[in-house]
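Q: need coordinates for the below:
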Amino acid sequence: MTRKVALITGGSRGIGAAIARQLAEQGFDIALSFARNKVKANEVAEQISALGRKVALIQADGSTVEGNQLVVRETVKQLGRLDVLVCNAGIGNHKPITEVTSDDIDAVLNLNLRGMMIETSEAVKVMGEGGRIVLMGSAFAGRVPFGGLSVYAATKAGLRGFAQGVARDLGKKGITINVLEPGPIDTDLNPANTEDAQYLSSFVATGAYGQVNDIANAVGFLVSEKAGYITGIAMPVDGGLLA
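A: Here you go, the predicted model:
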């Protein structure tokens, strides 16, 4: 494979950064979008450059229509093409429904669901046969083990239906789309060594948090040629949370 390009949104830290490194190791040039943390984004860019791949950093607000259009447009402008889209940017919301406001709903919907829809619709305009789209969902789309997750879980469940519909639209064009559904993953925003983490781990078959590379490896497979006959699915990587 030569000169293929992958765009990872929300790629400056955690799962997104791990995915960027994995795809760079697989030979992709990388476009990386980030909202605020330019220092972290530059660190990831340096790691990708050290692997001999080109990298484009794109600062954008993923909660807006313009921001989601920008990341696709700048990817093609700076790197010449787009072969893989990994929609990773997202936010959480942990409030009981009695405390959720309309602003809470808008914020989570705009980034977690609408943003991914817009990015996908823009990306497929410039993708050719063999294109790959991966939407970052959550195991909470299939199981909500405790309260306070209603809005977040709804956005992630919405990705399942969206991916199924897009798979029908694009299947004969040779473009695949799938949802990857992580369980609890150890990151700086969701560390595995807290009391809350111990509680969540009790719902997982393995009894443990996963690592960012568990997700990156799964993405690496879904965007590879080996996964060309897989589309429209929701793939859990959750240590058995859904078991």
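
Q: C-alpha only now, for contacts and for neighbours.
A: Will do.

Q: the residue sitting furthest away from the middle of the chain and A153, how far apart?
A: Most distant residue from the mean C-alpha position of the chain: T98, 28.9 Å away (C-alpha atoms, centre = their mean). Note on T98: its distance to A153, by C-alpha to C-alpha, to the nearest Å, is 16 Å.

Q: with L82 instead?
A: With C-alpha to C-alpha as the criterion, L82 and A153 are 29 Å apart.

Q: do the same with A205
A: Going from A205 to A153 by C-alpha to C-alpha gives 20 Å.

Q: give me the more crowded residue out of those two.
A: The residue with more neighbours, out of A205 and A153, is A153; 20 against 13, by other C-alpha atoms under 10 Å.

Q: okay, and the more buried one sits in which element?
A: Following DSSP states H and E, one finds A153 within helix 150-170.

Q: whichever helix or strand comes after that helix versus helix 150-170: what angle between them?
A: Where DSSP H and E defines the elements, the next helix or strand beyond helix 150-170 is strand 176-182. Per axes from the mean of the first three to the mean of the last three C-alpha atoms, to 10 degrees, the angle that strand 176-182 makes with helix 150-170 is 160 degrees.

Q: alongside the first, I'd like the structure of this one:
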Amino acid sequence: MSSTTVTAPAPRAALVTGGSRGIGAATALRLAEAGADVAITYVQDEEGARAVVAKIEGTGRRGVALRCDAAQADTAAGAVHGAADAFGRLDVLVNNAGIGVLGPIAALSDAEVERVLAVNVRAVFLACRAAADRLADGGRIISVGTALSRYTGGPGSTLYTMSKSALAGLTRPLARELGPRGITVNLIQPGPVDTDLNPAGGPFAEGQRAATALGRFGTADEVASLVAYLASADAAFITGTEVVVDGGHAA
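A: As a prediction, the model looks like this:
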């Protein structure tokens, strides 16, 4: 009787931008736990990036940290190509990196406007453009927006909300464009999430907490679990949509 050698499928590979802390770090670990090799990008937090890579490798998967300042036009695509080259493939792109500059519109400087739009809009577009070339058929693109782009935020959030609202305009047509290859494109809209940038015990927390039906902040793990689901085979029929994870902000 002849024997047949069965070759195991290659592990899936993912890139999570802004993965050295917060939602990005939690997402990277969730994807690794689901069996993916994961690359993350960081700007200055090299120590945090190394810690995340160590956790990824602790699951038995490969981890890579790529330094990438998303405000620079040539780095977003470079990170996509770097992750794909490191793992020999790319199946999941999570556009998580983002910055928020708050303040009255008249007080925002030209430099602040340019940096927010460069990181929150241009870098996401350029990463998606590169991913369209490198993603395997059946791949996933998941972007992280904000519930503020669906429901009115407080004064001072105009620039941040505008930049994140652009992601909805990217998601739907890109889902149509890449759909024939089985690639899904989705946008998640988190509400208040307890992170270093927006701590649940911070000076602006109480109003955010009161605006939710659950009366609390979400956790990075709760958001990461949604990203991991959208990246999974179980979510293959979900594309071109916005999924809100905001504790009932609009309830």
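
Q: residue closest to the middle of structure 1?
A: Per C-alpha atoms, centre = their mean, the C-alpha nearest to the average position across structure 1 is that of N88, at 2.3 Å.

Q: in contact with that one, which residues?
A: N88 of structure 1 makes contact with 8-11, 15-16, 135-136 under the criterion C-alpha atoms under 8 Å, 6 or more residues apart in numbering.

Q: that one pairs with which position in structure 2?
A: Under the alignment (TM-score structural alignment), N88 of structure 1 pairs with N96 of structure 2.

Q: contacts for stretch 194-201 of structure 1, please.
A: The set of residues external to stretch 194-201 of structure 1 that reach it, using C-alpha under 8 Å, 6+ apart, is 184, 190-192, 207-209.

Q: can you flag the buried ones in the residues you listed?
A: 184, 192, 208-209 (16 or more other C-alpha atoms under 10 Å).

Q: between the residues you listed, which is nearest Q164 of structure 1?
A: Distance to Q164 of structure 1 across these (C-alpha to C-alpha) is lowest for P184, with 24.3 Å.

Q: that closest one: what's it in contact with?
A: Each residue near P184 of structure 1 by C-alpha under 8 Å, 6+ apart is listed here: 190, 200-201, 209-210, 238.

Q: corresponding residue for it in structure 2?
A: Residue pairing (TM-score structural alignment): P184 of structure 1 is matched to P192 of structure 2.

Q: cool, and K172 of structure 1?
A: So K172 of structure 1 corresponds to P180, using TM-score structural alignment.

Q: how far away is its match from T239 of structure 2?
A: For P180 of structure 2, the distance to T239 of structure 2 - C-alpha to C-alpha - is 12 Å.

Q: who's more crowded, those two?
A: Taking neighbours as other C-alpha under 10 Å, P180 of structure 2 and T239 compare with T239 leading, 23 against 11.

Q: do you know how far the counterpart of that one in structure 1 is from L222 of structure 1?
A: Using TM-score structural alignment, the equivalent of T239 of structure 2 in structure 1 is T231. Here T231 of structure 1 is placed at a distance of 9 Å from L222 of structure 1 (C-alpha to C-alpha).

Q: got any residues that touch both of these two?
A: In contact with both T231 of structure 1 and L222: N178, using C-alpha under 8 Å, 6+ apart.

Q: tell me where the stretch 101-250 of structure 2 has strands.
A: 135-144, 184-190, 241-245 (DSSP state E, counting those that start in this stretch).

Q: need the overlap of contacts for P180 and T239 of structure 2.
A: Counting by C-alpha under 8 Å, 6+ apart, P180 of structure 2 and T239 have no common neighbour.

Q: before we move on, back to that, can I get the contacts of stretch 194-201 of structure 1 in JSON lines with distance to F162 of structure 1?
A: As requested, the contacts of stretch 194-201 of structure 1 are arranged in JSON lines below (distance: C-alpha to C-alpha, whole Å):
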{"residue": "P184", "distance to F162 of structure 1": "23"}
{"residue": "N190", "distance to F162 of structure 1": "27"}
{"residue": "P191", "distance to F162 of structure 1": "30"}
{"residue": "A192", "distance to F162 of structure 1": "31"}
{"residue": "G207", "distance to F162 of structure 1": "31"}
{"residue": "A208", "distance to F162 of structure 1": "30"}
{"residue": "Y209", "distance to F162 of structure 1": "28"}
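
Q: most widely separated two among those residues?
A: The widest separation within those (C-alpha to C-alpha) is 15.8 Å, between N190 and G207.

Q: contacts only, for A251 of structure 2.
A: By C-alpha under 8 Å, 6+ apart, the residues touching A251 of structure 2 are 212-213.

Q: redo that, cut-off 10 Å
A: Neighbouring residues of A251 of structure 2 by C-alpha atoms under 10 Å, 6 or more residues apart in numbering: 211-214.

Q: closest to L174 of structure 2 among those?
A: T212 (31.0 Å).

Q: quick one: the helices in structure 1?
A: 14-25, 38-50, 65-79, 102-109, 115-123, 150-170, 195-201, 212-222 (DSSP state H).

Q: just give me the neighbour total for A168 of structure 2.
A: For A168 of structure 2, using other C-alpha under 10 Å, the count is 20.
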